[in-house]
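curious how this folds, go ahead:
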Amino acid sequence: MPRPRSLSTDQLGAAALAVIDRDGLAALTMRTVAAELRMSTMALYRYVADREELTGLVVEQVLGAVDTTAPSAELPWTEQVRTMVERIRVAVAAHPAVVPLTPLHRHRSMSILRWTETVLGILTEAGIDGPHRVVALRALLSYVNGAVQLEHLGPLSGAGTVAMSELPRADFPLLAETARHARQVGPEEEFTAGLDILLHGLTRSIR
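Reported below is the predicted structural model:
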C-alpha cells in the first residue's frame, strides 16, 4: 500500500479509534491501524513509535472535544463538579472501549490535564485541599471511569443481572433481591444517583 504524503495526529487518532469502535480495544495494533489508513505497517512507524503512542492519540481524539473551561462560579461547587463529570461522560459515551486507556495517559494527555486542573480549582474554592483534595479527585475519576464502563459494557439490565436475580434465595438472598431491583434502574438514574452520593460525601467532609 502506498504511503500517504502526510498524516496529522488527528488522522492517526481517528483511524485508531475507528478500529477500536469496530473491533474492540484488543484489536488495536500497528498493523490494523495501518490497514485502516491504507498504508504499510512500516510506513506507520514513521509517524508513531508503538501501540502505546497510538492509544494516547485515541484518548486525545475522544477527550479533545471536552470543554475544560470552568462552569459559572455562581453555581454551587457541587453543580460545577457535576457539569465537569458529565462532560467527560458525554465524550466517552460513544466510545466506551476507550475508557480503560484514560488512566494510562492521565499524566500525559493534555485534555485530561486541563480537565483535571479545572476540577482541582473547583475543589480548592470549595475548601477541599491538601491530601483530601487528592482523594476527592481520584474518587471522581474512579467514579466516572467505572460508571461509564458499567453503563456500556455491563449494564444493570444485562443478562448477567438476570442470572444473578435467579440465584438460589437460600444462598444469595440479598444479591438476588438487589439484582431484581437493578433491572428497574435506568443508566441515567444510576449515574446521577451514584454521583449524588459521592458529592454528598465530599460535602460532608469539608471542615
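
can we go C-alpha only for contacts and neighbour counts from here?
Fine.

for residue 199, pull up the helix or strand it's in.
Taking DSSP states H and E as the criterion, residue 199 maps to helix 187-205.

can you tell me what sits against that helix?
By CA atoms under 8 Å, 6 or more residues apart in numbering, the residues outside helix 187-205 that reach it are 78, 82, 136, 139-140, 143, 147, 151, 155-156.

and the helices in this protein?
In the chain, the helices defined using DSSP state H lie at 9-23, 30-36, 41-44, 51-63, 77-93, 101-104, 110-125, 130-153, 159-165, 173-182, 187-205.

the third one packs against which elements?
When you say that, I think you mean helix 41-44. helix 30-36 (3 or more CA pairs under 8 Å, 6 or more residues apart in numbering; DSSP states H and E).

export the helices of the chain to TSV and append columns for mean neighbour count and distance to residue 3.
Output for the helices of the chain, formatted as TSV (neighbours: other CA atoms under 10 Å; distance: least, CA to CA, whole Å):
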stretch	mean neighbour count	distance to residue 3
helix 9-23	19	13
helix 30-36	19	10
helix 41-44	16	6
helix 51-63	21	18
helix 77-93	18	31
helix 101-104	16	28
helix 110-125	18	29
helix 130-153	16	36
helix 159-165	16	45
helix 173-182	16	51
helix 187-205	14	44
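
any chance of these in JSON lines with distance to residue 70 as columns?
Below are the helices of the chain laid out as JSON lines (distance: least, CA to CA, whole Å):
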{"stretch": "helix 9-23", "distance to residue 70": "25"}
{"stretch": "helix 30-36", "distance to residue 70": "35"}
{"stretch": "helix 41-44", "distance to residue 70": "38"}
{"stretch": "helix 51-63", "distance to residue 70": "16"}
{"stretch": "helix 77-93", "distance to residue 70": "7"}
{"stretch": "helix 101-104", "distance to residue 70": "21"}
{"stretch": "helix 110-125", "distance to residue 70": "6"}
{"stretch": "helix 130-153", "distance to residue 70": "15"}
{"stretch": "helix 159-165", "distance to residue 70": "38"}
{"stretch": "helix 173-182", "distance to residue 70": "34"}
{"stretch": "helix 187-205", "distance to residue 70": "17"}
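
alongside the first, I'd like the structure of this one:
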Amino acid sequence: MPRPKSLSTTRIAAAALAVIDRDGLAGLSMRAVAAELSMGTMSLYRYVTDREQLEGFVVDLVLSDVDTTRPPRASWARQVTILVERVRDAVGAHPAVVPLTMTHRHTTASLLRWSEAVLAALTDGGFTGPHRAIALRTLLKYVIGSIQLEHLGALSGPGTTAMANLPPAEFPLLAQTARHAQPIPPDEEFRRGLSIVLRGLHASQ
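As a prediction, the model looks like this:
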C-alpha cells in the first residue's frame, strides 16, 4: 500500500512560488522546492511528476483567485478591461511567473476559464471567427508584455532616464518622449495602453 499523501498541491505550489519570487524562474527546480518544504528531492516525486507539472501548479495557484465573472450590463470593452486588469493584478504580484502563463495556458484551469470569459465579452462585441481569435491573442500579448515591461523596464527606471538624457541633436524625439514618460504611473500607462488596443480592435471589425 502506498503511504498516504501528506502534502497538498496548493502547499507544493506555494513552496515553488516562494522559490520563484526569491530566486527567479531560473532558480526553480525539484531540489529547490523540496528544500523549501524541508524534505528530500525524491520524496517530492511522490507528489509531482516533473518540473513541467510543478510549473502548472504554480500558474494555477497564481491565477486561482482571479474572478472570471463578467460585470453585468457593462459594454464588451469594459468587461474586457476588468477581466484583463484582474489578471494583471494577480500575475503582476509575481512577475517572474509571466513566461509560465504562456507555456501552460492550455492546461491551467484558471487561465482557461479567464480566456472563456474574455471570449464571451468579445462575442458580445461582435467578434467572431478568426477576428475573435486574433483579438484574444492581442489582449494576451498586451497584458503579458505590459507586466514584463513594468517590472523589467519601468518608465520611472534608469532606462527611461538614460533615454531622456540622450543628445537632443541626435535623438530629439526619443529624448523628449522619455522625459514625458518618466512621471507616468504604471496604472495609467497600462490602462491608457489597453484603451488604445481596444479601440484598435473595435475599429478593425
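
nearest to residue 71 of the first structure, out of the helices of the first structure?
Proximity to residue 71 of the first structure (CA to CA) singles out helix 77-93 among those, at 5.6 Å.

now tell me what touches that closest one from outside.
62-63, 65-68, 70-73, 98-99, 115, 119, 122-123, 125-126, 140, 144, 148, 152, 195, 199.

go again with 6 Å.
Identification of contacts with helix 77-93 of the first structure by CA atoms under 6 Å, 6 or more residues apart in numbering yields residue 71.

what do you get for stretch 158-165 of the first structure?
For stretch 158-165 of the first structure, the external contacting residues (CA under 6 Å, 6+ apart) are 176, 179-180.

find the nearest non-adjacent residue to residue 168 of the first structure, please.
residue 176 (7.7 Å; CA to CA, 6 or more residues apart in numbering).

who touches that neighbour in this structure?
Neighbouring residues of residue 176 of the first structure by CA under 6 Å, 6+ apart: 164-165, 167.

which of those show up in the second structure as well?
Among the contacts of residue 176 of the first structure, the contacts conserved in the second structure (both residues aligned by TM-score structural alignment, their matches' CA atoms under 6 Å) are 164-165, 167.

how far away is residue 24 of the first structure from residue 160 of the first structure?
Relative to residue 160 of the first structure, residue 24 of the first structure is positioned 20 Å away (criterion: CA to CA, to the nearest Å).

with residue 65 of the first structure instead?
34 Å.

likewise for residue 108 of the first structure?
For residue 108 of the first structure relative to residue 160 of the first structure (CA to CA), the value is 36 Å.

returning to that earlier point: next, format the kept ones among the contacts of residue 176 of the first structure as TSV and append distance to residue 4 of the first structure.
Formatted as TSV, these follow (distance: CA to CA, whole Å):
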residue	distance to residue 4 of the first structure
164	52
165	54
167	56
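
and these, which is closest to residue 94 of the first structure?
For those, the nearest to residue 94 of the first structure is residue 164 (27.6 Å; CA to CA).

which non-adjacent residue is nearest residue 132 of the second structure?
residue 122 (6.8 Å).

and the contacts of stretch 117-124 of the first structure?
Residues contacting stretch 117-124 of the first structure (CA under 6 Å, 6+ apart): residue 70.

how big is the offset of that stretch relative to the second structure?
With mean CA distance after the TM-score superposition for the first structure, stretch 117-124 of the first structure departs from the second structure by a mean of 0.8 Å once superposed.

in the second structure, what range does that stretch match?
Matched against the second structure by TM-score structural alignment, stretch 117-124 of the first structure falls on residues 116-123.

next one: stretch 19-39 of the first structure
In the comparison with the second structure, stretch 19-39 of the first structure aligns to the range 19-39 (TM-score structural alignment).

and the matching stretch, how far from the chain's centre?
Centre-to-centre, stretch 19-39 of the second structure and its host chain are 20 Å apart (CA atoms, centre = their mean, to the nearest Å).

same check on stretch 198-205 of the second structure?
On CA atoms, centre = their mean, the centre of stretch 198-205 of the second structure falls 23 Å from that of its chain.
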